[in-house]
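Chemist: Sequence first, then the predicted structure:
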Amino acid sequence: MTVITLTIDGRSVATASGATLLEAARAGGSAIPTLCHLEGLSPVAACRLCLVEIDGDSRLQPACVTAAAEGMVVRTTSPRLAELRRTVIELLFTEGNHVCAICVANGHCELQDLAVAVGMDHSRLPYRFPSRSVDLSHPLFGLDHNRCILCTRCVRVCAEVEGAHVWDVGWRGEHCRIISGLDQPWGAVDACTDCGKCVQVCPTGALFHKGDGTEEKEGHPEQLQVLVRARQQGGAP
């Protein structure tokens, strides 16, 4: 294994060649916020919260898909990055209908946690209050588009881990949303195995167990990591 050395937030970090900046930074003790990223799933750089500054590059780069390189000098925190991250969180809140007080994931929501972390106690942007639907056609689970942030974790876990390919992203722009099957009601999609992996990895209350009340949903994305490692080692089907 080839080892490379780079500087992250003023600290020298050694990491394996081929590692991403996100992996190197976290191994070196730097905390980079993410919403779309989840260990065990392919990175897609959808949320843009993990953008970092690299000396010699005027552009901000997503740490989850940028390879670490020998001699890189990287900053994961700065006033510019702090402002950008707060703005991203504000955009996620204002473009949806996130009413935390009555959400099943209240108190257990990654979006809510990051709002606190970036210091968002109010939005400087106007709320759009879009008209979005709720799909309760599945016998076990529900989908509330009002709380979806399009992280695509559900799409990737269903395709890459369960192999069912139930979820996809449909439409564009402000009309973009998660769809099941060929834009069918979730309960009408025969490919769904009722495994619930999509519910477990959802960072908000968009996907939930039917019967969950306010604050009752607790996601367990770490279970995915255990499953993926077990499969890689031949210890699980």
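Modeler: Now that the structure is in, tell me what you want to look at. Numbering: from 1, shown residues only.

Chemist: From now on I want contacts and neighbour counts done on CA atoms only, so please keep to that.
Modeler: Fine.

Chemist: For Leu49, see how far away Ile60 is.
Modeler: One correction, residue 60 is Leu, not Ile. 11 Å (Cα to Cα, to the nearest Å).

Chemist: of those two, who's got more company?
Modeler: More neighbours surround Leu49 than the other of Leu60 and Leu49, with 25 against 13 (other Cα atoms under 10 Å).

Chemist: Check whether that one sits in a helix, strand or coil.
Modeler: Look at Leu49: counting by DSSP: H, G, I helix; E, B strand; the rest coil, its state is coil.

Chemist: Now for it: which residues touch it?
Modeler: The contact partners of Leu49, by Cα atoms under 8 Å, 6 or more residues apart in numbering, come to 32-35, 62, 85, 88.

Chemist: if you skip the residues just before and after it, what's nearest to the most centrally placed residue in the chain?
Modeler: What sits nearest the mean C-alpha location of the chain, by Cα atoms, centre = their mean, is Cys36, with 2.1 Å. In this structure, Cys36 finds its nearest non-sequential neighbour in Cys151, 4.5 Å apart by Cα to Cα, 6 or more residues apart in numbering.

Chemist: ok, second structure coming up, stack it against the first:
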Amino acid sequence: MRIDGEMISATDDQSILQAARANGKYMPALCYMEGLSPVGACRLCTVEVSGVNRLLPACTTPAADRMSVTTNSPKLQQYRKIALELLFVERNHICAVCVSNGHCELQNLAIEHGVTSVRYPYSYPKLPVDVSHPRFVLDHNRCVLCTRCVRVCAEVEGAHVWDVASRGTNSLIVCELDRPWGESTGCTNCGKCVQVCPTGALAEKGRAVEEMVKREEPILQLVSRRGAMS
């Protein structure tokens, strides 16, 4: 197959995104994480495929023989910029007081795509912050609904604590049957959901915002580890 004009090799079980990364080609993504099932939620890995009259998410589109893919074009750059702007206006992302400021994937992608302002009105939703867990905090204001936490909890830890409730802009990540995180009967306190979160929506507790901890760990190492995290 060809990606941006370069011939590369791929296997039958790879997606376009996996094939690209396996061959050293960068492609932006927010919801995708190696080792977890792909969902195509963020649409930032969207690509153009020759012969197809619509944009396709690279993380859920299988690589195919003789496929020709474009990963970077003015059209794609504009599409990704709009997608990022919409993520910012849907929730309350205030980077200066966020635990992930400086190592936030959403923030990094915004810088990469030149998002210095947004063209859409902010929603300013009034969303709750769950501090009931003794070690961790869930701030819905910073959630981008990537569902990494849902998938790592179910597919790696096997606890099935998290899910998505409601629809559209009203969607929220919920603990079990929408109970406070601290009252969960299935949570193993492993912290995997916190470490895979691309923003500051899930974080370890601290005495103040500046003292909260958001450790950076290699994603492949994280999803392959079956034991509890300290």
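Modeler: Cool, got the structure. In this text, all values refer to a predicted model and were calculated from it rather than measured experimentally.

Chemist: Let me know whether my guess that the residue nearest to the centre of structure 1 is in a helix holds.
Modeler: No: secondary structure of Cys36 of structure 1 (three-state DSSP): coil, not part of a helix.

Chemist: Surely it touches Ser42?
Modeler: No: the pair Cys36 of structure 1 and Ser42 fails to qualify as a contact (Cα atoms under 8 Å) at a distance of 9.9 Å.

Chemist: still on that earlier bit, where does the residue nearest to Cys36 of structure 1 fall, secondary structure wise?
Modeler: Following DSSP states H and E, one finds Cys151 of structure 1 outside all helices and strands.

Chemist: Aligned to it, what sits in structure 2?
Modeler: Residue pairing (TM-score structural alignment): Cys151 of structure 1 is matched to Cys146 of structure 2.

Chemist: residue contacts, its match?
Modeler: 30-31, 41-42.

Chemist: All the strands of structure 2, in order from the start?
Modeler: 2-3, 6-7, 46-49, 56-57, 68-70, 129-130, 136-139, 162-165, 172-175, 202-204 (DSSP state E).

Chemist: quick one: contacts of the fifth one?
Modeler: The list of residues contacting strand 68-70 of structure 2 from outside it, by Cα under 8 Å, 6+ apart, reads 1-5, 47-50.

Chemist: Just give me the mean distance for that strand relative to structure 1.
Modeler: If you overlay the two and look at strand 68-70 of structure 2, the average distance to its match in structure 1 is 0.4 Å (mean Cα distance after the TM-score superposition for structure 1).

Chemist: before we move on, what about the first one?
Modeler: Using mean Cα distance after the TM-score superposition for structure 1, strand 2-3 of structure 2 ends up 0.5 Å from its aligned counterpart in structure 1, as a mean over the superposed pairs.

Chemist: That strand corresponds to what range in structure 1?
Modeler: The aligned range for strand 2-3 of structure 2 in structure 1 is 7-8, by TM-score structural alignment.

Chemist: can you check the last one too?
Modeler: Taking TM-score structural alignment as the measure, structure 1 aligns residues 207-209 with strand 202-204 of structure 2.

Chemist: what are the ranges of the helices in structure 1?
Modeler: Under the criterion DSSP state H, structure 1 contains helices at 21-27, 79-95, 110-117, 153-157, 197-201, 222-232.

Chemist: What residues in structure 2 pair up with the second one?
Modeler: Mapping helix 79-95 of structure 1 onto structure 2 (TM-score structural alignment) gives residues 74-90.

Chemist: repeat for the first one
Modeler: The counterpart of helix 21-27 of structure 1 in structure 2, using TM-score structural alignment, spans residues 16-22.

Chemist: Quick check, Leu84 of structure 2 in contact with Asn108.
Modeler: No: using Cα under 8 Å, Leu84 of structure 2 is not in contact with Asn108, being 10.8 Å away.

Chemist: Tell me which residue of structure 2 lines up with Ser58 of structure 1.
Modeler: Counting by TM-score structural alignment, Ser58 of structure 1 corresponds to Asn53 in structure 2.
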